[in-house]
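**Student:** Predicted model and sequence below, questions to follow.
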Amino acid sequence: MTIPAEAEEAIKRFGISIEDYMLPVHGQIQILSEDGTILPDDQRGSSPGHQYPIPSDSELLEAYRRLVVGRRVNDQNSALVRQGRLAVYPSSHGQEACQVSAALCLREGDWMFPTYRDAVAVMTRGVDPVEAMTLFRGDWHGGYDPHEHNVGIQSTPLTTQLLHAVGVAHAAKLRGEDTVVLAMCGDGATSEGDFHEALNFAAVFHLPVVFFVQNNQYAISVPLAHQTVAPSLAHKAVGYGMAGERVDGNDMVALLAVLDRAVTLARSGSGPLLVEANTYRMQAHTNADDATRYRQQAEVEAWAAKDPLNRMRQYLRTTGVLTDDVESAFAGDAEDVAQQLRDGLSAEPILDPQELFRHVFTEPTPQLREQAAFLADELARDDQPREEH
């Protein structure tokens, strides 16, 4: 396989052969066992080209704090849907390790392009929780300024955000900026044409993009086996001329290690990479879905035993880093965010119908001006006192 010379040079600086780098490992990368203990080196799924140091205790403790907050966010938002404060919410309960790791692996100047299920990643990146939920309240806009934290607006179409991601990466490369773009999608998105176009464009133009596929086993009701017969989604990467990795998506230690290396490689000139995280959507696709129609309870219970929150808690407790006082403080942080969501989403929004016309064109067309004037006249008539008969 031929890859650009600058990519080969960047890869070799990490002591990796091109052959080892390009092909996914036979098994997935896993560092933390399901019972929260560190696996021996020969059981981590690594190969000579796929070696990962364990992140520091301080990094893992902060990641766990974010994990606790993320779980509380998911539970709170699900409750707000039942209360009618949110129109819909695609929960990432069980996938929070992927969400938090995605945000923590980036520098301040990097970009992240999330899917509709990545609210926890968006908040972990620094976006105000209430602003992050505005879209799911049923508002006409995404709720936050993408440029404030370099986070694209959450995308409801499956893969349009991947095209936006490679566009930003291409612009950054042309400008000579030190920017890495993390492009997030689910397993269902890999069946879309935009997925192919984004990966091919990124590879051909040698862009600093990390494609992060959260394989939660179902595209709404369609299982992965009905989408692809490839050995893994990570194997798709080599067809585009980029490296592919598979990682346990419920193992936060492995996620942080794998994503950190992927971002470091992309920043150093290796070109794009694809990371597949195997995880599970514990709850329904959204509140409008009935997951019992297409999956068995035994399957859900088997994945519940792999819960990323419990695994990290057990590991940090065993190492002595996580104490009762620290755990209590983290729970308090999570409750503060939940309270912020309750207060912000329970307040009635102040609506201005004229906003419909303000952000369509930089310079409004005559037709828009006419429509805006007509609406203003109608609103003025409604405000006038009515005569009593």
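**Tutor:** In hand now; what should we look at? Please read all numbers here as calculations on a predicted model, not as lab measurements.
**Student:** contacts and neighbour counts: CA atoms only from here.
**Tutor:** Will do.
**Student:** can you pull the contacts of the most centrally placed residue in the chain?
**Tutor:** Nearest to the mean C-alpha position of the chain, by C-alpha atoms, centre = their mean, lies Asp118 at 4.2 Å. Neighbouring residues of Asp118 by C-alpha atoms under 8 Å, 6 or more residues apart in numbering: 92, 99, 154.
**Student:** give me the number of residues near the closest residue to the second one other than its chain neighbours?
**Tutor:** In space, Gln99 comes closest to Ala121 once its chain neighbours are excluded; the distance is 4.4 Å by C-alpha to C-alpha, 6 or more residues apart in numbering. Look at Ala121: counted by other C-alpha atoms under 10 Å, it has 28 neighbours.
**Student:** Contacts only, for Ala121.
**Tutor:** Ala121 neighbours (C-alpha under 8 Å, 6+ apart): 99-103, 114.
**Student:** Now do it against Val210, distance only.
**Tutor:** Between Ala121 and Val210 the computed distance is 15 Å (C-alpha to C-alpha, to the nearest Å).
**Student:** Name the pair among the contacts of Ala121 with the greatest separation in space.
**Tutor:** Across the contacts of Ala121, the longest distance by C-alpha to C-alpha is 12.9 Å; it joins Ser101 and Pro114.
**Student:** more crowded one of the two?
**Tutor:** Shown here are Ser101 and Pro114; by other C-alpha under 10 Å, Pro114 has more neighbours (28 against 25).
**Student:** my guess is that one meets Val120, correct?
**Tutor:** No - using C-alpha atoms under 8 Å as the test, Pro114 is too far from Val120 to be in contact (9.9 Å).
**Student:** Break down the stretch 1-150 of the chain into its helices, ranges please.
**Tutor:** For the stretch 1-150 of the chain, the helices defined by DSSP state H, counting those that start in this stretch cover 5-12, 18-22, 57-82, 96-104, 119-124, 129-137, 146-149.
**Student:** Distance to Ser191 for those helices - can I get that in CSV?
**Tutor:** CSV is the format used below for the helices of the stretch 1-150 of the chain (distance: least, C-alpha to C-alpha, whole Å):
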stretch, distance to Ser191
helix 5-12, 28
helix 18-22, 22
helix 57-82, 27
helix 96-104, 21
helix 119-124, 23
helix 129-137, 25
helix 146-149, 27
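**Student:** Okay, one more to line up with it:
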Amino acid sequence: MPFRCSARRLQLQRLPTPCNASRTVRAPWQCRGVASTANAEKVLFPGALNSEFTNTLEFLRPSKSKGAISTYRCLNQYGEVIDKSTGADTTDEEAIELYKNMVQLSIMDLLMFEAQRQGRLSFYMVSAGEEGISIGSASALHPSDVIFTQYRESGVYLQRGFTLAQFMNQLFANSSDNGLGRNMPVHYGSKELNIHTISSTLATQIPHAAGAAYALKLQNAGIVGRIGAPTAGEETTERVAVCFFGEGAASEGDFHSALNIAATRQVPCIFICRNNGYAISTPTSDQYRGDGIAARGAGYGIDTLRVDGNDIFAVRRAVKEARKLALEDGGRPVLVECMAYRVGHHSTSDDSFAYRQRVEVEDWKRRDNPITRLRKWMEGRGVWDEEKEKKLRSGTRKEVLRAFEEAEKQKKPNIKHAFTDVWEEITEEQRAHVSEMADILKRYPKEYDLEGYEGGAQGLDELLQKR
């Protein structure tokens, strides 16, 4: 098409009346690029609607700022309620149950870490110093809320009802494992508890959560039906997506993409960052120069709060309020940064004393941690004492060891599960792979001991016979 002809066509498509000449009253951002009056005090540029005019040339210099974002807490490190008017927002019975779960998580971590050192487990990650974040936040959510975790949120599973047997079955990848042995240890998942399976790849769960929250936004508005089958007796309620990650994961591009799309689409998602001071062997001083992760939430236009992760009551109250905000006006994202200290090693593959002083870790253990702080509060109210503590720890240790020993004795999943659950029916290509594997196992029985696998090699024959 000649240029003159195409230009003429473009001219015919123009609006007959300029926007600023229309008599119809429109919102300023629809028609104007700047303020309409000469003495306007605020800029109306589309990219910064609430910026005020100034004749002072001054750069924002975070390094010279006098103060950082404050950290919310309910209890001080001595277990004393700071604001008597609001209190701890819990009953004594509920607090005791939260405490029992934190102790159980702590004991399980200790025993499983020792089991890995004995060669009975291949891998493990502890939550020492962060028990209040996972258990406190999970206790403030609705059971139907959809959760995406990283790898240090065992407390979320525990608080939601994941049993010791389920933990151990997954760690041993035995025949009772929900994932049928397809994941490495501590990569838990539970469809029944509305918790997506953990992924090894760092930060991928953050954009997944933003996408799920957008689906929930449509569901809450009645645009689409319920996503996922409801649990037995579950009430109809508006749901949010909740995403856990560490401050190290916030250095990944996925974090920024997820927060941006969550903000622009206004989705009901709660982003919970565990800022424990270290990303594997990298301290926060080498990760960023800004004011933690909370400052980034404000940068994306997201409601943000920083909270003391050693204070389980502060975490609970923060997440409760965050959930209310996330469901306001059709949905909005909220960022909660929980400050903590990673007392344990990053994982059983890590020796943290290679990059930090042992005295630093021991000082944090003695000075403050979520379990000790809650215990001080309970003792101050006269609902806990040393005798109850000893009984709890002794009983919990026995329960964990019992579940551990039972899971260790079970056989590995049937080897047919290496091929199932990819397609509804195995493909011809898969059938060829199964046939080849079955042939190798039969020809070299001494090289492949299938005694420890449920069903031995029969499962492969079952797949081949299935049509």
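**Tutor:** That came in fine, so what should we check first? No experiment lies behind these values; they were computed from the predicted model shown.
**Student:** TM between them?
**Tutor:** Laid over one another, the chains give 0.83 as their TM-score (TM-score structural alignment, normalised by the length of structure 1), with 354 aligned residues with a C-alpha RMSD of 2.7 Å.
**Student:** Please tell me which residues of structure 2 stretch 102-113 of structure 1 aligns onto.
**Tutor:** Aligned using TM-score structural alignment, stretch 102-113 of structure 1 spans residues 137-148 in structure 2.
**Student:** now the aligned residue in structure 2 for Trp303 of structure 1: how far from Ala340 of structure 2?
**Tutor:** Aligned by TM-score structural alignment, Trp303 of structure 1 pairs with Trp364 of structure 2. Using C-alpha to C-alpha, Trp364 of structure 2 is found at 10 Å from Ala340 of structure 2.
**Student:** and those two? which has more neighbours close in?
**Tutor:** Neighbour totals were compared for Trp364 of structure 2 and Ala340, and Ala340 leads with 24 against 15 (other C-alpha under 10 Å).
**Student:** Identify the residue of structure 1 aligned to that one.
**Tutor:** Under the alignment (TM-score structural alignment), Ala340 of structure 2 pairs with Thr279 in structure 1.
**Student:** just to revisit the earlier point, looks to me like the match of Trp303 of structure 1 is in a strand.
**Tutor:** No - according to DSSP: H, G, I helix; E, B strand; the rest coil, Trp364 of structure 2 belongs to no strand; its state is helix.
**Student:** check contacts around Gly142 of structure 1.
**Tutor:** 131-132, 134-135, 153-154.
**Student:** residues contacting the residue nearest to Ala340 of structure 2 when sequence neighbours are not counted?
**Tutor:** Closest residue to Ala340 of structure 2 apart from its sequence neighbours, by C-alpha to C-alpha, 6+ apart: Asn276 at 4.5 Å. Shown in contact with Asn276 of structure 2 (C-alpha under 8 Å, 6+ apart): 130, 246-247, 339-342.
**Student:** if we go to 7 Å?
**Tutor:** Residues counted as contacts of Asn276 of structure 2 (C-alpha atoms under 7 Å, 6 or more residues apart in numbering) are 339-342.
**Student:** What is the neighbour count of Ala119 of structure 1?
**Tutor:** Neighbourhood size, Ala119 of structure 1 [other C-alpha under 10 Å]: 25.
**Student:** So for it, what's the nearest residue that isn't a sequence neighbour?
**Tutor:** Nearest residue to Ala119 of structure 1, sequence neighbours excluded (C-alpha to C-alpha, 6+ apart): Ala132, at 6.6 Å.
**Student:** coming back round to it: and the residue nearest to the centre of structure 1, how close does it get to Val204 of structure 1?
**Tutor:** Asp118 of structure 1 sits 28 Å away from Val204 of structure 1, going by C-alpha to C-alpha.
**Student:** gap between the closest residue to Asn310 of structure 2 other than its chain neighbours and Tyr99 of structure 2?
**Tutor:** Nearest non-adjacent residue to Asn310 of structure 2, counting by C-alpha to C-alpha, 6+ apart: Pro370, 4.2 Å away. For Pro370 of structure 2, the distance to Tyr99 of structure 2 equals 9 Å [C-alpha to C-alpha].
**Student:** likewise Asp439 of structure 2?
**Tutor:** To Tyr99 of structure 2, Asp439 of structure 2 is 54 Å away according to C-alpha to C-alpha.
**Student:** Have a look at those two and say which one is more surrounded.
**Tutor:** Set Asp439 of structure 2 next to Tyr99 and count neighbours by other C-alpha under 10 Å: Tyr99 wins out with 23 against 12.
**Student:** The more buried one maps to what in structure 1?
**Tutor:** Using TM-score structural alignment, Tyr99 of structure 2 pairs with Tyr64 in structure 1.
**Student:** give me the number of residues near the spatially closest residue to that match that is not a sequence neighbour?
**Tutor:** Leaving aside its sequence neighbours, Tyr64 of structure 1 sits nearest to Met312 (C-alpha to C-alpha, 6+ apart; 6.7 Å). Neighbours of Met312 of structure 1 under the rule other C-alpha under 10 Å: 28.
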